[in-house]
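*Asks:* Next input, structure requested:
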Amino acid sequence: MTSADSGVPRLVIAAPSSGSGKTTVATGLMAALTGRGLAVSPHKVGPDYIDPGYHALATGRTGRNLDAYLCGPELVGPLFLHGARGCDIAVVEGVMGLYDGAAGEGELASTAQVAKLLRAPVVLVVDASSQSRSVAALVHGFVSWDPEVRIGGVILNKVASDRHEVLLREAVDCVGVPVLGVLRRAARVDVPSRHLGLVPVAERGSDAVDAVAAMGAQVAAGCDLEALVGLARAAGPLPGGSAPWTPGPVPTLPHARMRSRGGTPIPSRSVEKSTPRVAVAGGPAFTFSYAEHTELLAAAGAEVVAFDPLRDEELPEGTQGLVIGGGFPEVYASELSANEGLRKSVAELALSGAPVAAECAGLLYLCRELDGLPMCGVLDASARMSGRLTLGYRDAVAVSDSALAAAGTRMRGHEFHRTVVEPGAGAAPAWGMRAPQRRVEGFVERGVHASYLHTHWAAEPGVARRFVERCRTS
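*Replies:* The predicted model follows:
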């Protein structure tokens, strides 16, 4: 079968469990293939915001997520094709263990489900550091568990010595699955972690560049790139009728040019009142966002302008709407607090009734204080770090009419934080959680919608259109 028959050549990089080396192998493979002159489309299964940053560094393209819980299984293929436009090959990094998905939902949102939806072969990355012949039983179990998941090869990671490699290869040969790579332990490819996972690219600068280069060199030296590309080209045809997802047509603005940031088209400055200016927080403190959000805002007619709350002392001139996504404000609380000019600018915009959408880190930034340090004071609530991790998918319904959604709108989201906001909800809560437990959460005040819940707007494009329309009329 040729790539023309099957669509974009593609591979899914999976593992038996977290910590096996998926990110190292996936990012290294992306970098190695890019180094060979291929246009590589990077993808990540699940709601992870950090790994796509490393993928983008490896490929020079926007890292994109494929989440069957947040967006629904029916959007996995279209979102994949949207990201893979114009690419020679796609590499999809899995999440957790191959068959792990949303709790209590069977295979939903698992790497295995995404691989089946994409009809993509899987490469299993096995941490071989504490085993030899037993690796055969492990690989056999993963191969046989679900016959619809095609495991096309194994990469043995953290191999101790040449003798260890011989024992491992002999064992895997008994299963009939090819070994496509063997990687030794290598400290230079390690990425530092903290309370919510890896440290994002935006915070590491040249260290991240060096780490990705080391990952690429390790994979290029230890893996059979030709065999991996051949396996990717043997991917099955995508389901009939699959077409790329689109955010909608990006408006043509009078007296304006289109510029591109990270592969995302963004309208440049415009004096047209019908083109509201939406400021989107970025920089090291606010790195959690989905590329499709910016694309949806632009397609809805907004002019999207990025700003850095650590550096910029006021919002971009003419801002009519504000989006503050997730990230690590707790790490930068002192710097955020010290930027009094921007805090005042944000508070003035919010008090004016302009639409403000804040998720997780954005919620903390809008509070009175974070760990005792003054924040924007938009919400009568305080935030602090805690020792408890709140993590998981959520089934939610909008409780109050807001700039994002009409009351009754149902969306699925994801929580991921080690902070607490008190109180946890305002007089007009943002969301009512339907699962895993019933509760209300978040704040809707004036034009502000602030919540811990991360959502993917591609699942409900009306969110972006509603937000931009409110920016026009507020």
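*Asks:* rest of the way, CA atoms for contacts and neighbours
*Replies:* Noted.
*Asks:* For this protein, which strand extends over the most residues?
*Replies:* Taking DSSP state E as the criterion, the chain has its longest strand at strand 382-398.
*Asks:* biggest helix in the chain by residues?
*Replies:* helix 206-222 (DSSP state H).
*Asks:* And it, what does it pack against?
*Replies:* Under the contact definition 3 or more C-alpha pairs under 8 Å, 6 or more residues apart in numbering; DSSP states H and E, helix 206-222 sits against helix 22-35, helix 51-59, strand 179-184.
*Asks:* Put together CSV for the ones you listed, with distance to residue 72 and mean neighbour count on each row.
*Replies:* Formatted as CSV, these follow (distance: least, C-alpha to C-alpha, whole Å; neighbours: other C-alpha atoms under 10 Å):
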stretch, distance to residue 72, mean neighbour count
helix 22-35, 24, 26
helix 51-59, 20, 25
strand 179-184, 32, 20
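*Asks:* Relative to residue 406, which of the ones you listed is closest?
*Replies:* Residue 406 lies closest to helix 51-59 among the helices and strands packed on helix 206-222, at 31.0 Å (C-alpha to C-alpha).
*Asks:* next up, for comparison:
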Amino acid sequence: MRAHGGTLVKLPRVVVAGTRSGVGKTSVAVGLMAALAARGLRVSGHKVGPDFIDPSYHALATGRPPRNLDAFLSGADLIPRLLSHGAAGADLAVIEGVMGLFDGRGSGDEASTAHVARLTATPVVLVVDASAASRSVAAEVHGFATFDSEIDLAGVILNRVGSQSHEQLLREALQPLGVPVLGVLRRDDRLVTPARHLGLIPARERGQAAAATVAALGAAVTEGVDLDAVVRTARTARALRKRAWSADAAVAGRTVRGRPVVAVADGPAFTFVYEEHRELLRAAGGDVATFDPTHDESLPDGTAALYLGGGFPEEHVEELAGNGRLRASVAGLAVSRRPIVAECGGLLYLCGRLEGRVMCGVVDADASWGERLTLGYHEATTGSDSPLGPAGTPVRAHAFHRTVVTPRAGGSPAWRLGDGDSEGFAGPTLHASYLHPHWTANPELPTALVAAAGAVSRRKVAT
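*Replies:* Below is the predicted model:
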């Protein structure tokens, strides 16, 4: 990737989109990343939307941090800049879409795959599930190719094709459209990735099994997809004309001195943290130190603030409950009035109990499995003064969980939602809720957290 004149960035790239959810879009995108990386290319993986799980497989395939491109959470103007930032040093970027190509927020296509493709001027490769159709696939592709004239539908990959004769029927049906068939993948149950209530099981939880899945997907794509044609397609993408996003620039003038330690939960139970959040904490002056609540018995030395991201603590409740020393350390951190910020899974860990098992007891609430999935975007404002700054700060966020916390909110809520409801728990040293904002849109949030950590460090020095 090269920059010209300070703001012109040449980055070969493709969007891997689907006609709908469930067509094998993630398998194709991850396989494509792995196959191109195996050729010696430096590949950058990106995910449209807020999802944390699919990007965990991107990281395995590329060896680079996963990145998200969410036009609702970060704002449309930041999307090309975040793409340039996340793909810095890469030879090619693969952007995995979300749901169907044109499915966005509400009845429009805000934050959809098509929206991101337009914002980044990226050619689209459409994944089609051909398992139960032949000529009808041509009608489907024709519709996608003509629905939005601003979308460059550069080719299709036919997935779950049954046989050589089935493939021939599909190719003959598609030939009059002039949309290239870039690949054909056969039905193969060995390539199915295990899933549960919120989608795929995160790669970090599967260990070597996840690595084997990525390798198998890469091999399948290498065999069935014309990789040279994909690279040629990627190279047709126009130069990006906006300067890459920078954490240092985002927090310019608000850096805290002294490098206070901000402990960030990691490990298999807490995998839901955007990479830009760590970058912003560092740029704001924080010394980011990770720890694993499932087995580390103490917080990092000198911890001045705690950031508990999301994940699946409910799937690791026995390990978390059994690590009493760390739970006591977290509770002690709260008693000593050091700042704590928690999102979703982090909130569950701070509760008194999770599925009947003892947790940290920082929040006066209990958590348990719910009857239905809760997901969606929210517009909210901070409900109380907290380590994320003063009350009234507007943010955009998303929720993604199948647990419930009782009560839902404290007397000083973390957020006030657009529908008038309250969400989460907050106070001068606590901000805990189900919502995930993307701090690139609100860099004042991490700078406030690091500033609060810096105040703790100065207080310790003074005493």
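*Asks:* re earlier: the longest helix of structure 1 maps to which residues in structure 2?
*Replies:* Taking TM-score structural alignment as the measure, structure 2 aligns residues 208-224 with helix 206-222 of structure 1.
*Asks:* repeat for stretch 356-376 of structure 1
*Replies:* Under TM-score structural alignment, the match for stretch 356-376 of structure 1 is residues 340-360.
*Asks:* and that stretch, how far apart are its ends?
*Replies:* With C-alpha to C-alpha, to the nearest Å as the measure, the ends of stretch 340-360 of structure 2 fall 12 Å from one another.
*Asks:* and if you look at stretch 134-153 of structure 1?
*Replies:* Stretch 134-153 of structure 1: ends 17 Å apart by C-alpha to C-alpha.
*Asks:* Which part of structure 2 matches it?
*Replies:* Using TM-score structural alignment, stretch 134-153 of structure 1 pairs with 136-155 in structure 2.
*Asks:* Buried ones in the match of helix 206-222 of structure 1, by neighbour count?
*Replies:* 210-211, 213-222, 224 (16 or more other C-alpha atoms under 10 Å).
*Asks:* now, which of these sits nearest residue 162 of structure 2?
*Replies:* Lowest distance from residue 162 of structure 2 to the buried residues of stretch 208-224 of structure 2 (C-alpha to C-alpha) belongs to residue 224, with 13.2 Å.
*Asks:* which parts of the match of stretch 134-153 of structure 1 are buried?
*Replies:* Those would be 137-138, 141-142, 144-145, 151-155, for stretch 136-155 of structure 2 by 16+ other C-alpha under 10 Å.
*Asks:* contacts for that stretch?
*Replies:* Residues outside stretch 136-155 of structure 2 that contact it (C-alpha atoms under 8 Å, 6 or more residues apart in numbering): 19, 114, 117-118, 122-126, 128, 130, 170, 173-174, 177, 179-182, 233.
*Asks:* now those: which count as buried?
*Replies:* 19, 114, 117-118, 122-126, 128, 130, 170, 173-174, 179-182, 233.
*Asks:* and the residues you listed, which of them are in strands?
*Replies:* Judged by DSSP E, strands contain the following of those: 124-126, 128, 181-182.
*Asks:* mind giving me JSON lines with the residues you listed and columns for distance to residue 421 of structure 2?
*Replies:* Formatted as JSON lines, these follow (distance: C-alpha to C-alpha, whole Å):
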{"residue": "124", "distance to residue 421 of structure 2": "39"}
{"residue": "125", "distance to residue 421 of structure 2": "41"}
{"residue": "126", "distance to residue 421 of structure 2": "39"}
{"residue": "128", "distance to residue 421 of structure 2": "40"}
{"residue": "181", "distance to residue 421 of structure 2": "49"}
{"residue": "182", "distance to residue 421 of structure 2": "48"}
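*Asks:* and which of those is nearest residue 279 of structure 2?
*Replies:* Looking across these and measuring by C-alpha to C-alpha, the closest to residue 279 of structure 2 is residue 124, at 29.5 Å.
*Asks:* Quick check: that closest one touching residue 18?
*Replies:* No: using C-alpha atoms under 8 Å, residue 124 of structure 2 makes no contact with residue 18, being 9.7 Å away.
*Asks:* Any idea which of the helices and strands packed on helix 206-222 of structure 1 gets closest to residue 457 of structure 1?
*Replies:* helix 51-59 (17.5 Å).
*Asks:* how about the helices in the stretch 101-250 of structure 1?
*Replies:* Taking DSSP state H, counting those that start in this stretch to define them, one finds helices in the stretch 101-250 of structure 1 at 111-118, 134-145, 162-173, 201-204, 206-222, 225-233.
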